[in-house]
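*Asks:* here is a sequence together with a model predicted from it:
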Amino acid sequence: MRVSVESDRPARHRHAVVFCCDDNYLPYAAFAAAQLAALAPERDFDIVICADTPLDLPATLDLRRCAIDAGGMFDGFGLDARRTVSTYLRLAVPEALAPDYDRILYLDSDVFLRGGDFGALLRVNLHGRPAAAVRDNQQWRSPGRHPADLRALGLSNGAYFNAGVMLIDVKAWRESGMLDRALSFGARHAGRMQHKDQTLLNAVLQGSWAEMSPVWNWQYTRASRLFEAMLETHVVHFIGPAKPWADPQDRLPPQFAAALAQFMERHFPNRTAPVPGAGPMAVPGGARALAWAHFRGAGRTERYFARFANDLTVLT
């Protein structure tokens, strides 16, 4: 089963940063893409937004658009309102965009970009591995933890990554048959993958991925957000239910929603922009709880971060 692609323009470079989204997430993917464009005005890579149907991207944003027809290959994966075709579309991206790109950096839409040399990241040596990623935060302080989703499938323990940021070597990915392996696994275990795409990717890539520094996927949790302010993080990833556009309990600092609102008012004036909340400092006891969570995990977080000599270190 192969895929087909319709694009609004040809590729300009051999490397790309790719977002996959549906229409609901389009403003958020476009916001992150626009942040990247501003960070790298003289970039040597393309910025691409992919979807399974053509998306109406504002003309004010100079981004490549690709509509990928996956031919129903994910229909048996237990799709729902939260996990749509766009969730799994990253599996088909290396196949769909192979004629255009040698390296692809996939980013989720729920990210906030701080900085970093993305062009250099796209060129790092993966030592023959098909992909590189950042450990899931559950293994930052407890590297030996056996993820519950792998345990439920009877899979052995090992390094486990967060699938929101993935650096893909297109040739190695295709030569290892990743798409066919993922489709086979997803069909066999539909309904049993606790974390859907992340469970699937960790299952088929177990033992064969390279590990990147957490600055490329700083998972913004209750026990890690204050450390983010102490480091030169590049990609902040909102992995929990609280997002800059959906934060009714004021779990996030208002800076993220404020920046997104300003972007949407300019580029998506017909969409409802988020209203920044008061933030966690307005929650009684919130600051003390955050400080205590960080104090308890500080030593283990320091040891985890010290494994990486610099932001381009890749461990195999």
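*Replies:* Right, received. Where do you want to start?
*Asks:* going by C-alpha atoms from here, please, whenever you check contacts or count neighbours.
*Replies:* Will do.
*Asks:* correct me if wrong: residue 239 contacts residue 218.
*Replies:* No. Judged on C-alpha atoms under 8 Å, residue 239 makes no contact with residue 218 at a distance of 9.4 Å.
*Asks:* which one's more surrounded, those two?
*Replies:* Neighbours were counted for residue 239 and for residue 218 using other C-alpha atoms under 10 Å; residue 218 has more, 27 against 19.
*Asks:* excluding its backbone neighbours, what's nearest that one?
*Replies:* Of all residues not flanking residue 218 in the chain, residue 236 sits nearest, at 4.9 Å (C-alpha to C-alpha, 6 or more residues apart in numbering).
*Asks:* for residue 71, see how far away that neighbour is.
*Replies:* Separation of residue 236 from residue 71 (C-alpha to C-alpha, to the nearest Å): 33 Å.
*Asks:* who has more neighbours out of these two?
*Replies:* More crowded of residue 236 and residue 71, by other C-alpha under 10 Å: residue 236, with 20 against 12.
*Asks:* now the more buried one: which helix or strand?
*Replies:* In the assignment (DSSP states H and E), residue 236 maps to strand 235-237.
*Asks:* packing partners for that strand?
*Replies:* strand 111-113, strand 218-219 (3 or more C-alpha pairs under 8 Å, 6 or more residues apart in numbering; DSSP states H and E).
*Asks:* which SSE is immediately downstream of it?
*Replies:* That would be, after strand 235-237 and using DSSP H and E, helix 254-267.
*Asks:* by contact count, what packs against that following helix?
*Replies:* For helix 254-267, the packing partners by 3+ C-alpha pairs under 8 Å, 6+ apart come out as helix 26-39.
*Asks:* I'd like the next helix or strand past the helix it packs on.
*Replies:* Helices and strands here follow DSSP H and E; after helix 26-39, the next one along the chain is strand 46-51.
*Asks:* and the angle from that next one to helix 26-39?
*Replies:* Orientation check (axes from the mean of the first three to the mean of the last three C-alpha atoms, to 10 degrees): strand 46-51 against helix 26-39 gives 180 degrees.
*Asks:* run the chain-centre distance for the longest helix anywhere in the chain.
*Replies:* Looking across the chain with DSSP state H, the single longest helix is helix 286-305. Mean-position distance between helix 286-305 and its chain equals 24 Å (C-alpha atoms, centre = their mean, to the nearest Å).
*Asks:* right, and the helix or strand after it?
*Replies:* Next along from helix 286-305, by DSSP H and E: strand 314-315.
*Asks:* which residues sit in contact with residue 234?
*Replies:* Listed by C-alpha atoms under 8 Å, 6 or more residues apart in numbering, the contact partners of residue 234 are 113-116, 215-218.
*Asks:* for the longest helix of the chain, which positions count as buried?
*Replies:* Buried residues in helix 286-305, counted by 16 or more other C-alpha atoms under 10 Å: 290, 294, 298, 301, 304-305.
*Asks:* can you give the contact residues for it?
*Replies:* Counting by C-alpha under 8 Å, 6+ apart, helix 286-305 makes contact with 140-142, 213-214, 222-224, 226-227, 280-281, all of which sit outside it.
*Asks:* alright, now check it against this:
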Amino acid sequence: MAVCGTEMSSQHAFYYVVDERLEPVAFALACHLVRTWRLDVHIFVEGGATSAKRRAAVPGVYYHENELSCLLPDGVPSSEKWPRIVYLRIFAPRFLKQYERVIYLDADLLPIRRDDRIWSLPLPHGLAATHDFEVTHDSPLPEMSRTEWLASIGVHAPQYLNSGVLVIDVAAWLELDFAALLQDYVAAHANGMRMFDQDFLNAVFQERWSGLSPSWNFQACLFSVGIDDAFPPIFLHFSKPDKPWMGRFREGVDDLDNWGYQYLSKAARRAGVDMNGLLSPKKINVLSRLKYDFRRHISGLGYRPSKERKLRGEVALRRENLIAYLADVKARGGFADRREYEIPSSFREAVFDGKTLRLPAGGQFNDLLMMVELVEDMA
């Protein structure tokens, strides 16, 4: 399998940390990254049988098998949603010392476009990330205010990063003894931890990480808000239960769930990866289907059922909070990668499908979907 072009940077790289189940997804995305960014991509596979033999022939994609789990201290808390593997992204840079800067990516992010300015962006504290927009004004725990929740995990700064995209200065990162820091943190805050490695990183780097614009980690909570024109996604993050490899989307609504599935399918096909084993479309019984279709029908007639009114109220509040957040960041000098930007004054409206709101993907996304084929054909 050939790599697009011959110029490959030896200073920068991407990396994934996945289990055996998501290794095919990471491999498909890695192949696309190698072609579009012309950089090495490292895939750390933990807890499964070796996959290196069947993947080793791909230039620019490098495998690491079960190298990280032994570095994780005993007794760290985890959950079904946040298993122990989430901590391992923290330790991977010690195996990437040959690079000046690396970017960690969750496997549920789709690489949409390339922006090389990230490699020269100043990182005074060795880390850049995007704010977690799910908790811009809210707490993930209904029994606690946002301030109380942050205090319970040892975070006094108002900003809370999302660990799905981490831009790391390798030398600065390796100066920290993360195993010892993690042990100390768990001893003090284990009872409050809910997002585990993310809580830990926010405590360690509070007020010492460079904040990137939403473009770098365009999270699922932003899908229905309609700010993709103001902040065109570089990495589109399906940070929600429905992942792009599951095939969970509403036929006839060209939203990001539908678009993301088509995008990943094309990338997987080009990489020779079979994603069928990961498909898990939701099964909807007849009564539920009739209920959803009825709601959608009366919504189309101009009457909004209570479910739709509730969802649109939540989107309106999310927009209000987002606008306030963007205004606050702008007043403080802007994002590390983008000092000037216009706060949207109007938004595209989402379509109610009878169950949820789905924002039709903008024209730029359809253009990008075509670019996947164009870029891969040039490889």
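*Replies:* Cool, got the structure. Since we're looking at a predicted model, the values are computed, not measured.
*Asks:* about what we covered before: overlap in contacts, residue 239 and residue 218 of the first structure.
*Replies:* Common neighbours of residue 239 of the first structure and residue 218 (C-alpha under 8 Å, 6+ apart) do not exist.
*Asks:* doesn't residue 165 of the second structure lie inside a strand?
*Replies:* Yes. The assignment for residue 165 of the second structure, made by DSSP: H, G, I helix; E, B strand; the rest coil, places it in a strand.
*Asks:* quick check: closest non-adjacent residue to it.
*Replies:* Nearest residue to residue 165 of the second structure, sequence neighbours excluded (C-alpha to C-alpha, 6+ apart): residue 105, at 5.0 Å.
*Asks:* follow-up on the earlier one: average offset between the strand holding residue 236 of the first structure and the second structure?
*Replies:* Taking mean C-alpha distance after the TM-score superposition for the first structure, the mean distance separating strand 235-237 of the first structure from the aligned residues in the second structure is 0.9 Å.
*Asks:* just give me how far that strand sits from the chain centre.
*Replies:* On the basis of C-alpha atoms, centre = their mean, strand 235-237 of the first structure sits 8 Å off its chain's mean C-alpha point.
*Asks:* same deal with stretch 146-164 of the second structure?
*Replies:* The answer for stretch 146-164 of the second structure is 19 Å, by C-alpha atoms, centre = their mean.
*Asks:* quick check: end-to-end length of it?
*Replies:* First-to-last residue span, stretch 146-164 of the second structure, C-alpha to C-alpha: 21 Å.
*Asks:* repeat for stretch 90-103 of the second structure
*Replies:* 11 Å.
*Asks:* show me what counts as buried in that stretch.
*Replies:* For stretch 90-103 of the second structure, by 16+ other C-alpha under 10 Å, it's 90-93, 96, 99-103.
*Asks:* out of those residues, flag the one nearest to residue 149 of the second structure.
*Replies:* residue 90 (22.9 Å; C-alpha to C-alpha).
*Asks:* distance of the closest one from residue 234 of the second structure?
*Replies:* With C-alpha to C-alpha as the criterion, residue 90 of the second structure and residue 234 of the second structure are 22 Å apart.
*Asks:* hmm, back to that, from the contacts of helix 286-305 of the first structure, which single one is nearest residue 175 of the first structure?
*Replies:* Nearest to residue 175 of the first structure among these, with distances taken as C-alpha to C-alpha, is residue 213, at 25.7 Å.
*Asks:* I figured the closest one hits residue 235, correct?
*Replies:* No. Using C-alpha under 8 Å as the test, residue 213 of the first structure is too far from residue 235 to be in contact (10.8 Å).
*Asks:* how about the contacts made by residue 207 of the second structure?
*Replies:* 157, 159.
*Asks:* and it, how close does it get to residue 156 of the second structure?
*Replies:* In this view, residue 207 of the second structure and residue 156 of the second structure are 9 Å apart by C-alpha to C-alpha.
*Asks:* likewise residue 378 of the second structure?
*Replies:* Distance from residue 378 of the second structure to residue 156 of the second structure, by C-alpha to C-alpha: 49 Å.
*Asks:* swap in residue 326 of the second structure?
*Replies:* In terms of C-alpha to C-alpha, residue 326 of the second structure sits 20 Å off from residue 156 of the second structure.
*Asks:* likewise for residue 182 of the second structure?
*Replies:* 18 Å.
*Asks:* give the contact list for the residue positioned nearest the centre of the second structure.
*Replies:* Centrality entry for the second structure: nearest residue to the mean C-alpha point is residue 237, 3.4 Å, by C-alpha atoms, centre = their mean. Counting by C-alpha under 8 Å, 6+ apart, residue 237 of the second structure touches 108-110, 164, 217-220.
*Asks:* got a list of what residue 271 of the first structure touches?
*Replies:* Residue 271 of the first structure touches residue 264, counting by C-alpha under 8 Å, 6+ apart.
*Asks:* all helices of the second structure, in order?
*Replies:* 23-37, 52-55, 146-152, 170-173, 178-189, 197-204, 256-271, 286-300, 306-331, 363-378.
*Asks:* relative to residue 82 of the second structure, which of those is closest?
*Replies:* Closest to residue 82 of the second structure of the helices of the second structure, according to C-alpha to C-alpha: helix 197-204, at 8.7 Å.
*Asks:* next, the angle helix 178-189 makes with that closest one.
*Replies:* Angle, helix 197-204 of the second structure to helix 178-189, by the same axes, to 10 degrees: 90 degrees.
*Asks:* check contacts around the aligned partner of residue 107 of the first structure in the second structure.
*Replies:* Under the alignment (TM-score structural alignment), residue 107 of the first structure pairs with residue 105 of the second structure. Contact analysis of residue 105 of the second structure by C-alpha under 8 Å, 6+ apart lists 14-16, 164-166.
*Asks:* please redo it, this time with the cut-off set to 10 Å
*Replies:* Contacts for residue 105 of the second structure were tallied using C-alpha atoms under 10 Å, 6 or more residues apart in numbering; they are 14-17, 26, 89, 111, 163-167, 217, 235, 237.
*Asks:* residue 215 of the second structure too?
*Replies:* 112-113, 130, 227-236, 337-338.
*Asks:* which one (most neighbours) among those?
*Replies:* With neighbours defined as other C-alpha under 10 Å, the most crowded of these is residue 130; it has 27 neighbours.
*Asks:* can you tell me how far the aligned residue in the first structure for that residue is from residue 216 of the first structure?
*Replies:* Aligned counterpart of residue 130 of the second structure in the first structure: residue 134 (TM-score structural alignment). According to C-alpha to C-alpha, residue 134 of the first structure and residue 216 of the first structure sit 7 Å apart.
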